[in-house]
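Following is a predicted model, sequence given first.
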Amino acid sequence: MAEYRSLLEELAQNITAEDLEQLKSACREDIPSGEGDAIATGHHWFAFLERHSKLDRDNLSYIEHIFEISRRPDLLTKVVQYRTQVLKISEEDEVDTKLTRIPSAKKYKDIIRQPSEEEIIKLAPPPKKA
């Protein structure tokens, strides 16, 4: 449970006020009218989602979807890493059980990861002047 709380804390710290408005807009049909104003921080947003059974330590697919449509691949990647490293659910298991939108998560993971030594293009040194 500590890893889950740590994940939410890290995600909340990376959500600005502008991001929060975009996230709330992305899930507006799940926020009853009048309750949206009470969600003033990332922490409030996650608490709201937990209260309404949209989020718990074993069910992260809702926020994965919201991060994807809100164009936050950095946050989506953190959630996918939690799922594969902490919950020990491999990408193949995720596809098989349909717990996540893994095709898009794979796409974002490839964008963010650092290239290996073999993938780095080596340039030849410039020619020497005669």
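Arrived safely, thanks for sending.

only C-alpha atoms for contact and neighbour calcs from this point on.
OK.

just the helices in this protein please.
2-13, 17-26, 42-51, 61-69, 73-85, 91-97, 102-112 (DSSP state H).

Okay, angle between the first one and helix 17-26 too, please.
Note on geometry: by axes from the mean of the first three to the mean of the last three C-alpha atoms, to 10 degrees, helix 2-13 and helix 17-26 are set 110 degrees apart in direction.

Run through the neighbouring helices and strands of helix 2-13.
Counting by 3 or more C-alpha pairs under 8 Å, 6 or more residues apart in numbering; DSSP states H and E, the packing neighbours recorded for helix 2-13 are helix 42-51, helix 73-85.

Got another one to weigh against that:
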Amino acid sequence: MTTKAKLYYLFVGTLFSFGVWLSILLYTNPTYADILTWLAFLASFFLWNVGFWGFVIFYLKVSLSNHEVIYSLLSSSLRQSAELSIIATTLLGLSALQVLGWWEAGLVILVVILTETFFQTKNSQPNIQLTKRNNE
């Protein structure tokens, strides 16, 4: 599948998720909503944010790389947008449960930053092969 096709499907999925999120937001009373409605709201919010921030980050990276559309930029952009969306959705869910404080928010952000740091440094470490010594 080409990058253009992936961007098209991402755009369609983002629009659909935004429509579901907007319809739940406008036509549902949150005080009487059941758990399934809350889960649908948070899932559509997450998917909409992944798509939106994925496009923003991807086109930012493309513009910074001399307008070359590189295949590897899309996967890293989607990973980073998913991390931003995890932060936003988790904080929104904790706020809805009324258990969000600065300490919890800081821990969520720290975990996501450490996860991104892991992905950034995973490929930059040298390949060290350990050899077993034969003691005769």
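Now that the structure is in, tell me what you want to look at. Only a predicted model underlies this, so the values are computations on that prediction, with no experimental measurement involved.

So after superposing, what's the score?
Overlay of the two chains. TM-score (TM-score structural alignment, normalised by the length of the first structure): 0.31; 72 aligned residues with a C-alpha RMSD of 4.8 Å.

hey, which of the helices and strands packed on helix 2-13 of the first structure is tucked in deepest?
Comparing these by mean neighbour count (mean count of other C-alpha atoms under 10 Å), helix 73-85 comes out on top with a mean of 19.

Tell me what angle that one forms with helix 2-13.
180 degrees.

which helices and strands does helix 73-85 of the first structure pack with?
Looks like helix 73-85 of the first structure contacts helix 2-13, helix 61-69, helix 102-112 (3+ C-alpha pairs under 8 Å, 6+ apart).

Out of these, which one sits most buried?
Comparing these by mean neighbour count (mean count of other C-alpha under 10 Å), helix 61-69 ranks first with a mean of 19.

Could you check the angle that one makes with helix 102-112?
50 degrees.

Show me what helix 61-69 of the first structure packs onto, helices and strands only.
helix 17-26, helix 73-85.

Would you mind saying which of those lies nearest Arg5 of the first structure?
helix 73-85 (11.1 Å; C-alpha to C-alpha).

Could you say which helix or strand holds Tyr72 of the second structure?
If you look again at residue 72 of the second structure, you'll see it is Ser, not Tyr. Using DSSP states H and E, Ser72 of the second structure sits in helix 71-96.

Now that helix: buried residues?
Across helix 71-96 of the second structure, burial judged by 16 or more other C-alpha atoms under 10 Å covers 73-74, 76-78, 80-91, 93.

Then stretch 13-31 of the second structure?
For stretch 13-31 of the second structure, by 16+ other C-alpha under 10 Å, it's 13-15, 17-18, 20-21, 24.
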